[in-house]
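S.K.: sequence and predicted structure, then a few things I'm wondering about:
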Amino acid sequence: MAAHQPLTATAPPPGHHALIACRTAPLLDSAVPALRGFARTAASGWGLPAGGDGIGLALVVGELVANAVRHSGGATVRLLLRATPWEVTVDVADDGRWRPPSACLPSGGPGPGTAGGSGLSIVEALATDVTVRRTRHGTQVLAVLPRA
C-alpha cells in the first residue's frame, strides 16, 4: 500500500493568479477523510473563508473521492486543487476502470433505505461546472466552484 504523498501547495509564478495543491492517496475508504482534510488545509493556507469556500470545497472533494473509492476499482486517487481569484477547480482522477453510472447500481437499482447515489448531484448543486471524463488511465472529474 502506497503512503500518502506530502502536502504540495505552490504559489503562482509571477504574473499568474492561481494557487495549486496536489495529493495522491491509495484508493481506500481512508482516502475520503484524508483528502477532505487536505482540501481544508489548502483552503485555509490560501486564506479562503472557513465558513464559505472551505466547507463547500471539502464537501465536493469528499463526494468525488467517495465516488472513486466506491466505483472505480482502481489503486490510487489523485486530487488536484487550483484556486484563482474567481474560482476553485477540484480535479479528482483515479486509475480504475470507468463504468457508466448505471453499471454501478445493484440490479434493480438502489433499495429502500439505501444510502448513497447522490454524490454527483451534490457536487452539481455546488459547482458552476462539472465534467466527467473517461481517460486511458481511469476516470477524471472536474468541478468548478465559485469563490465567495
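M.R.: That came through, no problem.
S.K.: C-alpha only now, for contacts and for neighbours.
M.R.: Will do.
S.K.: which residues does the longest helix anywhere in the chain contact?
M.R.: For the chain, the helix with the greatest residue count under DSSP state H is helix 53-71. Contacts to helix 53-71, defined as Cα atoms under 8 Å, 6 or more residues apart in numbering, come from residues 27-29, 31-33, 35-37, 39-40, 43-44, 48, 77, 90, 92-94, 99, 104, 119-120, 122-123, 126, 141, 143, 145, 147-148.
S.K.: starting at the chain centroid, how far to that helix?
M.R.: Mean-position distance between helix 53-71 and its chain equals 5 Å (Cα atoms, centre = their mean, to the nearest Å).
S.K.: next helix or strand past it?
M.R.: Next along the chain after helix 53-71, taking DSSP states H and E as the criterion, comes strand 76-83.
S.K.: now for that following strand, which elements pack on it?
M.R.: Under the contact criterion of 3 or more Cα pairs under 8 Å, 6 or more residues apart in numbering; DSSP states H and E, strand 76-83 touches strand 19-26, strand 87-94.
S.K.: just so I know, which of these lies nearest Val130?
M.R.: strand 87-94 (9.5 Å; Cα to Cα).
S.K.: give me the contact list for that closest one.
M.R.: 27, 57, 60-61, 64-65, 68, 72, 74-83, 137-147.
S.K.: which of those are buried?
M.R.: 27, 57, 60-61, 64-65, 68, 72, 74, 76-83, 138-147 (16 or more other Cα atoms under 10 Å).
S.K.: let's bring in a second model and compare:
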Amino acid sequence: MVLTVEASPRPSARPVVRARRRGATPPPPVTIAASSMPATERAVPAMRRFARHTALRWSVPRPTVDALELVVTELVANAVLHSGSPDVTVLITYRGGELTVEVKDSGRWRVRQEPRRVPEDAGAACGRGLDLVAHATSGWLAFLSVTGTRVVATLSVPATRA
C-alpha cells in the first residue's frame, strides 16, 4: 500500500492522506499556473492571453482553450467592473480530463438593487456573463466572503487521440 499526502488549499486545514494499492494507477499529475494584476480594463485581455497561452502550452485541445478564454474573459470582466477590488488573480489547474479556473478578487459582491426585467434587458449589450460561463463549463460556483470573491469554474477536457 502507498500513502500519498496532499497539501490542503487552506493553510489551517489538515493534509489529505490517501491510500492506494501497489500497482494501482497513480492519479494524473496536476499542473498549475497563476497570474495576478491590478483590476483594470487592461486585465481582461491580459488574463485571456495568459489563459490561452497556458492551456496551449499544456496541449489542451483547441475547443477547450476557446471555452477557457471565454470563461476567463467573463469572470475577470465581472471582477473588474463589479467588485471594486484593486486586484484580480486567475489560477488555472489542469488535472487529467479536467481544467479548473479560479478568479479571485478582494472586493465586495454588489447585489443588483432591482430585479432584471426580461423585455427591457433583451437588447442589453451586457449582463449575460454568468450565463455564458454556465454554458461553457461543466459547472461553476461563487464563494463570497468579507475578504473578497472567488469564482471556480470547471471545464471538461476531452481525451486526445494519439
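M.R.: That came in fine, so what should we check first? The model shown is predicted, which means the values in this text are computed figures rather than measured ones.
S.K.: re the thing from before, can you tell me what part of structure 2 the longest helix of structure 1 aligns to?
M.R.: Helix 53-71 of structure 1 corresponds to residues 64-82 of structure 2 when matched by TM-score structural alignment.
S.K.: check how far the matching stretch sits from its aligned residues in structure 1, on average.
M.R.: Mean deviation of stretch 64-82 of structure 2 from its aligned counterpart in structure 1 after superposition (mean Cα distance after the TM-score superposition for structure 1): 0.6 Å.
S.K.: and Pro29 of structure 2, what pairs with it in structure 1?
M.R.: Checking TM-score structural alignment: Pro29 of structure 2 goes with His17.
S.K.: name the nearest residue to the residue nearest the centre of structure 2, ignoring sequence neighbours.
M.R.: Centroid check for structure 2 by Cα atoms, centre = their mean gives Val101 as the closest residue, at 2.0 Å. Spatial nearest neighbour of Val101 of structure 2, chain neighbours left out: Ile92 (4.5 Å); criterion: Cα to Cα, 6 or more residues apart in numbering.
S.K.: tell me how far the one you found lies from Gln113 of structure 2.
M.R.: Ile92 of structure 2 sits 32 Å away from Gln113 of structure 2, going by Cα to Cα, to the nearest Å.
S.K.: next one: Gly148 of structure 2
M.R.: Going from Gly148 of structure 2 to Gln113 of structure 2 by Cα to Cα gives 20 Å.
S.K.: where's the residue of structure 1 positioned farthest from its centre, which helix or strand?
M.R.: Distance from the C-alpha centroid of structure 1, by Cα atoms, centre = their mean, peaks at Gly108 (28.2 Å). Under the criterion DSSP H and E, no helix or strand holds Gly108 of structure 1.
S.K.: can you check Leu3 of structure 2 too?
M.R.: Assigned by DSSP H and E, Leu3 of structure 2 falls in strand 2-6.
S.K.: from the contact counts, what lies against that strand?
M.R.: Strand 2-6 of structure 2 sits against strand 16-20, with contacts defined as 3+ Cα pairs under 8 Å, 6+ apart.
S.K.: can you give me the neighbour number for the closest residue to Arg62 of structure 2 other than its chain neighbours?
M.R.: Once flanking residues are discounted, Arg62 of structure 2 sits nearest to Leu56: 7.7 Å by Cα to Cα, 6+ apart. By the criterion of other Cα atoms under 10 Å, Leu56 of structure 2 has 13 neighbours.
S.K.: what does Leu56 of structure 2 align to in structure 1?
M.R.: Looks like Leu56 of structure 2 aligns to Ser44 there (TM-score structural alignment).
S.K.: hang on, its match in a helix?
M.R.: Yes: assessed by DSSP: H, G, I helix; E, B strand; the rest coil, Ser44 of structure 1 belongs to a helix.
S.K.: how about Glu114 of structure 2, secondary structure?
M.R.: coil.
S.K.: contact partners for it?
M.R.: Counting by Cα under 8 Å, 6+ apart, Glu114 of structure 2 has no contacts.
S.K.: quick one: what's aligned to Leu141 of structure 2 in structure 1?
M.R.: Taking TM-score structural alignment, the alignment pairs Leu141 of structure 2 with Thr131 from structure 1.
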